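Enquirer: need a 3D model of the following:
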Amino acid sequence: MKLTVIDSLTLPGSPQRPNEDASGWTADAAFVIDGATGLGPGILVGNDNSDAASLAAFAALNMTAMLERGHATDEIVRGINTLVGRIVGAMTSEPPHGWQLPVAGFQMLRAEDGRLVTSGLGDCTLFVADTEGNATTTSPHPSRGAENALAAAMIERARGLSKLAVADRDAATVEALRASRARFNTPGGPLWTLGAAPDAADHIASATLTPALPATALLASDGFAALVDTYRRYDAAGLVAAARDRGLDELGSELRRIEHEQDPEGQAFPRMKISDDATALLISIQQS
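Expert: Below you'll find the predicted structure:
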């Protein structure tokens, strides 16, 4: 089976902040990574004013290298998180709160021994459309309900999303975000991620896919997948077709028009910021 990246896109959510997404690919795999910075003072990983950007870049570099060496996906996650944990330990004099740690979701598509396998942690998404017209969507954490409810309450208090910078979130929002983040990467918690918890490797969501070939796949961070699950402009098949026919750059422009021209205040589509980082890879899947 042959995977070929035929288009790629990454857009920062704001020109004032680092892009906390990353992506990469090898001869038989591709992935996107979506970082989220810690919710406390100080930078625990890196020095780019965003420990999530540093985490995403570090994870992408090591993920690519370990894929090229043939490591299993769980080995890759365990290795990355072990290294990040050591970095955090070296940067802090005492263990940080869970909500202080940067985290990152990822979704991977990989050809393994003639099979097509997708694996991930967090809220990135894989869309696949095959030659028979079938389309599938895969995401380990597909629901945005709780986050959207929190965003709606925040927007109501602020009387508009455009009046809020990330650093200006009110105390109630920050407290709720910290309470949720503190449960990440814990037994019984809502989410496991790339970050400082090696045990996340035991919680990777994986599935074998059997699309009729040739097929086209689209890997997306949640900021790009919002075209489907938040803004409802496309279904899975429609998004893949639009990416194939019109290109990812045009879809990125459409995404930003929705956010900056049609709903800058977040009234129609409650969200935590006007625009999120948005990353996508368009991939051709063919029988080798």
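Enquirer: hey, let's count contacts and neighbours off CA atoms from now on
Expert: Fine.
Enquirer: tell me where the protein has helices.
Expert: 51-68, 73-91, 145-158, 171-181, 222-229, 236-246, 248-257 (DSSP state H).
Enquirer: so who does the residue at minimal distance from the centre of the chain touch?
Expert: Centroid-nearest residue in the chain, with Cα atoms, centre = their mean: residue 34, separated by 3.1 Å. By Cα atoms under 8 Å, 6 or more residues apart in numbering, the residues touching residue 34 are 20, 21, 22, 56, 104, 105, 106, 124, 221, 222.
Enquirer: in JSON lines, list these along with distance to residue 259.
Expert: Below are these laid out as JSON lines (distance: Cα to Cα, whole Å):
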{"residue": "20", "distance to residue 259": "18"}
{"residue": "21", "distance to residue 259": "18"}
{"residue": "22", "distance to residue 259": "21"}
{"residue": "56", "distance to residue 259": "24"}
{"residue": "104", "distance to residue 259": "23"}
{"residue": "105", "distance to residue 259": "23"}
{"residue": "106", "distance to residue 259": "24"}
{"residue": "124", "distance to residue 259": "19"}
{"residue": "221", "distance to residue 259": "16"}
{"residue": "222", "distance to residue 259": "14"}
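Enquirer: one more sequence to fold, the one below, so I can look at both together:
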Amino acid sequence: MQSGFSFIDAVNFPATGRTGDDRYGFDESAGTAWVVDGATDVGTRRVLPAEAEEAQGFVQYESDAAWYAEALSERFMRASEAGESAKAYLERVISDVAARAEAAALTPLSEEPRHNLPSAGGIWARRDGDAVEFAMLGDCIGILRTGGQTRVIGNLDAVKAEHATNREQLARPEGKAGGYASARDDRNRINTEGAHWVFSIHPEAAARATVERVRISGESHLLLMSDGFFRLVEPYRRYDATRLMDAALEEDALLDLVGELRAQEINPEDDVRIGRLKTSDDACALLLRVD
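Expert: Next comes the predicted model:
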């Protein structure tokens, strides 16, 4: 039997609306899994349709971010080819999703400022021999426990820096309005030299993905999540990585953890102290056993 992942549990709780901008997926036969966090729309207009007739029926998309996250998650269901590197695979994935977005767009995407383009962070994992290989763009996080050791996979420094930047911005007179204006400025620089690299319509971003391979030893589990779920660790500090994995492995724990998360997000007056541009964020997590 081919080694891979076995599903244990998952949650995907939007902060507002019906579906939110996060998605998760897994393919047990291919030994792959992923979490996608669509970047909140900050543009001046939508560039992708709010509704479409898809193979599974009539679909509504609450935002361009939701459209892109859905398309990216669907594309991940087509597995990598034998011997294909993670970055080569991501380049094909991004190219295919970009072509789909261009075909569906309400306006030529090449004529839009980058702050109007859909984008997402994401973490993708595949079982690879005696290891798990990860490929990441953006701020989604993984926690892997293997051989009794727990380690964080992803750019934890970037997550912390975002909250620090938000605290500084929200303390200014322009507050959240200035924060969203700053977010548009940042979005205008995505996937350019000296800026941050994310999933969008630029296949060249694949070359900037962070790829990490971790050898598996003994009983192993993997928790993939959006930064909205990871708020339990940073900035709320309700858990560290070890204790969050301990909690996740308890029966029905992911649902309970979302309840604990939302309890921290009741009071908007805490946003400045905590560094939250959004009081409540979409929260998505996928828990797997590594076989």
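Enquirer: and the TM-score between them?
Expert: After superposition, the two chains reach a TM-score (TM-score structural alignment, normalised by the length of structure 1) of 0.85; 273 aligned residues with a Cα RMSD of 2.5 Å.
Enquirer: ok, back up a step: closest to residue 283 of structure 1 out of the helices of structure 1?
Expert: Closest to residue 283 of structure 1 of the helices of structure 1, according to Cα to Cα: helix 236-246, at 9.3 Å.
Enquirer: what is the neighbour count of the equivalent of residue 204 of structure 1 over in structure 2?
Expert: Residue 204 of structure 1 maps onto residue 209 in structure 2, with residues paired by TM-score structural alignment. Using other Cα atoms under 10 Å, residue 209 of structure 2 has 22 other residues around it.
Enquirer: about what we covered before: out of the contacts of residue 34 of structure 1, which is nearest to residue 211 of structure 1?
Expert: residue 124 (19.9 Å).
Enquirer: which position in structure 1 pairs with residue 64 of structure 2?
Expert: By TM-score structural alignment, residue 64 of structure 2 lines up with residue 51.
Enquirer: contacts only, for residue 68 of structure 2.
Expert: Going by Cα under 8 Å, 6+ apart, the list of residues near residue 68 of structure 2 reads 38, 97, 101, 118, 119, 120.
Enquirer: so the second one touches residue 201, yeah?
Expert: Read it as residue 97 of structure 2. Yes. Look at residue 97 of structure 2 against residue 201 with Cα atoms under 8 Å: they come within range, at 7.2 Å.
Enquirer: quick revisit: export the helices of structure 1 to JSON lines and append columns for distance to residue 269 of structure 1.
Expert: Converted to JSON lines, these look like this (distance: least, Cα to Cα, whole Å):
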{"stretch": "helix 51-68", "distance to residue 269 of structure 1": "25"}
{"stretch": "helix 73-91", "distance to residue 269 of structure 1": "33"}
{"stretch": "helix 145-158", "distance to residue 269 of structure 1": "8"}
{"stretch": "helix 171-181", "distance to residue 269 of structure 1": "17"}
{"stretch": "helix 222-229", "distance to residue 269 of structure 1": "10"}
{"stretch": "helix 236-246", "distance to residue 269 of structure 1": "19"}
{"stretch": "helix 248-257", "distance to residue 269 of structure 1": "12"}
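Enquirer: what's the closest of the ones you listed to residue 128 of structure 1?
Expert: Residue 128 of structure 1 sits nearest to helix 236-246 of all those, at 7.2 Å, using Cα to Cα.
Enquirer: quick one, the closest one and helix 248-257 angle?
Expert: 120 degrees (axes from the mean of the first three to the mean of the last three Cα atoms, to 10 degrees).
Enquirer: which strands and helices sit next to helix 236-246 of structure 1?
Expert: Judged by 3 or more Cα pairs under 8 Å, 6 or more residues apart in numbering; DSSP states H and E, helix 236-246 of structure 1 is in contact with strand 125-130, strand 135-138, strand 215-220, helix 222-229.
Enquirer: out of the ones you listed, which is closest to residue 63 of structure 1?
Expert: The nearest among those, by Cα to Cα, is strand 215-220 at 15.6 Å.
Enquirer: mean deviation, the closest one versus structure 2?
Expert: Once fitted to structure 2, strand 215-220 of structure 1 is off its aligned match by 0.9 Å on average (mean Cα distance after the TM-score superposition for structure 1).
Enquirer: what range does that strand cover in structure 2?
Expert: Under TM-score structural alignment, strand 215-220 of structure 1 corresponds to residues 220-225 of structure 2.
Enquirer: got the buried residues for that stretch?
Expert: By neighbour count on 16 or more other Cα atoms under 10 Å, the buried set for stretch 220-225 of structure 2 is 220, 221, 222, 223, 224, 225.
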